[in-house]
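Chemist: After the sequence you'll find the predicted model.
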Amino acid sequence: MHKSVLFVNLKNKTYEVKKFDELAKYIGGVAVGFKLLLDNIEHDPIIFSIGPLNGVFPFASKTSIVLHNNGVVEDLYIGGSLSSRMAFSGVDSIVFIESAEEPTYVEITNEEVFFKPITTDIDSLGLPGKRSVLKPIKNKYFLDDYFLTPELFFEEKLAKKNVGGIVLTGTKTREIKNPEKYKELLHEILGKKSLMEIDEGDSPSCTFCPMGCSKSRTGEIGGNILVHSMVGCKLSQKIYSDVGTIFSCLSVLGYSYTHEDIEDLPLLVKEVLEKLN
């Protein structure tokens, strides 16, 4: 097992995909994000990460964003379609390093990166139906024209790095190791909808979440390590904080994680955070 990480150097307008076997034990999402922050701290990175369940299991529909905010390690989570686009782009994390010399749009298509001047119409970038667009509207950055983060430090970091917007397109497919068992488990988890800590609504939903809840628009800060390593929202913690459920999902997708690997994850994250602080 390995994690595929796309490094985007904003200053040099270069990019590179690297694969890390040593990141596998962090499973995904915020746990991988914290480790990448530790390993790249000198570059003041912004790190987007998804978990192994994004794009394939319901209620796992957030993207983890990790950054340093004036010396404080911050982890926040945004909904919309970004996590599923990343899941079908072939990368587990995107690490934005350095700062662009002038305001720039970053267009990512699978594992390729294009740097565009902000005179470009950002809505013309990417492939409609398979893209997520993160762009500023007034003083906030909106994903898919609706979803946003709860604080302004993400916007401040993007502005500092001269990132005017990000468009991500994912067109790859994902092979399921055991399709029949996957379908069975998928329906089982959909049947746990009553465990979600909110009622169904008619608001726009994050991808692969049937809830349409009123809290889907504004993202989250902090929370349960297991849930946010998958990456589910805090409202799904009764589902994705259960080690047995996580183990079953990972196994049916072909991962070889053990119960102990999952149980040990919070301790691994604690050790990383101690080094960061």
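Modeler: Cool, got the structure. Numbers count the residues shown, from 1 in each chain.
Chemist: can we go C-alpha only for contacts and neighbour counts from here?
Modeler: Fine.
Chemist: any idea how far the closest residue in space to G79 that isn't next to it in sequence lies from T109?
Modeler: Leaving aside its chain neighbours, G79 sits nearest to K62 (4.6 Å; criterion: CA to CA, 6 or more residues apart in numbering). As judged by CA to CA, to the nearest Å, K62 and T109 stand 19 Å apart.
Chemist: and the comparison structure, right after this:
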Amino acid sequence: MDLSNKKVLFINLQNKSFELKTYADLNKFIGGVGLGIKLMDMYKNLDPLIFCVGPLNGFFPFVSKAAVLFMNDNKLEDVYLGGYMSTRIKFCDLDAIIFHGKSDDGVVLDILNEEVHFKNSDENPNNLGLPGKKSSLVLKDKKIILDEYFEEDGSLLANKLKSLKIFGITITGTKVFIPKNMAKYTEVYKTILEKTSQIAVEKGFFPSCSGCPMGCEKSITGENGGNILVHSLVACQSAEKIYSDVGTVFSCLNVLGYDYTHEDVENFNYLVSEVLKNLS
């Protein structure tokens, strides 16, 4: 896993091609909505659909969402999906996926790590990818179904996918990353897990998003908007009390090997807000 660069997979829907790009100067935007906002600022002319994950996805509890950004009537929308998508993108060794252009005849995308296969629109995304290592999104009846259970809050993303003629996306991530200091990582992980009482939902027996032990009844529905730092990691909004704490965030990043400072985390909201001015 590259800790000093951001890796972005560009998918051109019009000519059915893809390209991987690496950015050293985007590391300060951490990930999730922060990274997505900066990428939107850079590539707004492409009218992109941007999927982003954060540095903690796949490693810490309650960090269970993927951030999705796009323009809607000249307004920036940020949608957060649960399910297993965030972990699968992370284990593709990607920080973001940018879809741009428009398919002429409709398409289903089969993504394996850093490669993309373009399938016919009648292909069932749930039949693609590797079991246990994939996340599948299906556009069905004007709404999205993620991993055969999870949904978005509203229909903004479904409408965007329909306009691009994307009828499904399957993402398979097979790469494995092990923290260098496993003992310290385990210690920090357990410390966060002990803060379950700070989660703003009740524990239940419903399907959980990846990295979440709660099984809450709200897991089925995604999120819209929210705390910039929390959604740059990308944690669930119900875990805001945990992941809005600068010390906690710094400890998590540090134990994974990132070189962010306390000041980087403290000043992050201001950094992103300055970029947002270009999009307003």
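Modeler: Happy to help now that I have it. These figures come from a predicted structure and were not determined experimentally.
Chemist: Mind telling me the TM-score for this superposition?
Modeler: Superposed pair, TM-score by TM-score structural alignment, normalised by the length of structure 1: 0.98. Supporting alignment: 277 aligned residues with a CA RMSD of 0.8 Å.
Chemist: Which residue ranges of the stretch 151-280 of structure 2 form helices?
Modeler: All helices of the stretch 151-280 of structure 2, identified by DSSP state H, counting those that start in this stretch, fall at 156-164, 182-193, 230-233, 240-243, 246-256, 262-266, 268-276.
Chemist: Nearest residue to the middle of structure 1?
Modeler: Nearest residue to the geometric centre of structure 1 (CA atoms, centre = their mean): T63, 2.5 Å.
Chemist: could you measure it against G191 of structure 1, distance?
Modeler: Distance of T63 of structure 1 to G191 of structure 1, computed by CA to CA: 23 Å.
Chemist: again, but for D39 of structure 1
Modeler: To G191 of structure 1, D39 of structure 1 is 40 Å away according to CA to CA.
Chemist: Counting neighbours around each, name which of the two comes out higher.
Modeler: More crowded of D39 of structure 1 and G191, by other CA atoms under 10 Å: D39, with 13 against 10.
Chemist: Shouldn't I98 of structure 2 be within a helix?
Modeler: No: judged by DSSP: H, G, I helix; E, B strand; the rest coil, I98 of structure 2 forms no part of a helix; its state is strand.
Chemist: Please list all residues in contact with the equivalent of it over in structure 1.
Modeler: Aligned against structure 1 by TM-score structural alignment, I98 of structure 2 finds its counterpart in V95. Contacts here follow CA atoms under 8 Å, 6 or more residues apart in numbering; on that basis V95 of structure 1 touches V5, L6, F7, V8, L36, P45, I46, I47, F48.
Chemist: and in structure 2, which of those residues remain?
Modeler: Using both residues aligned by TM-score structural alignment, their matches' CA atoms under 8 Å, structure 2 keeps these contacts from those: V5, L6, F7, V8, P45, I46, I47, F48.
Chemist: Would you state the strands of the stretch 1-150 of structure 1 in chain order?
Modeler: For the stretch 1-150 of structure 1, the strands defined by DSSP state E, counting those that start in this stretch occupy 3-9, 14-20, 46-49, 63-69, 72-78, 93-97, 104-109, 112-117, 131-137, 140-143.
Chemist: closest one to V252 of structure 1 among these?
Modeler: Nearest of these to V252 of structure 1, taken as CA to CA: strand 3-9 at 18.3 Å.
Chemist: neighbouring contacts of that closest one?
Modeler: Residues outside strand 3-9 of structure 1 that contact it (CA under 8 Å, 6+ apart): 14-21, 23-24, 90-99, 111, 113.
Chemist: so how far is that strand from its chain's centroid?
Modeler: Relative to its parent chain, strand 3-9 of structure 1 has a centroid offset of 13 Å by CA atoms, centre = their mean, to the nearest Å.
Chemist: Kindly report the same for stretch 136-156 of structure 1.
Modeler: Worked out by CA atoms, centre = their mean, stretch 136-156 of structure 1 lies 15 Å from the chain centre.
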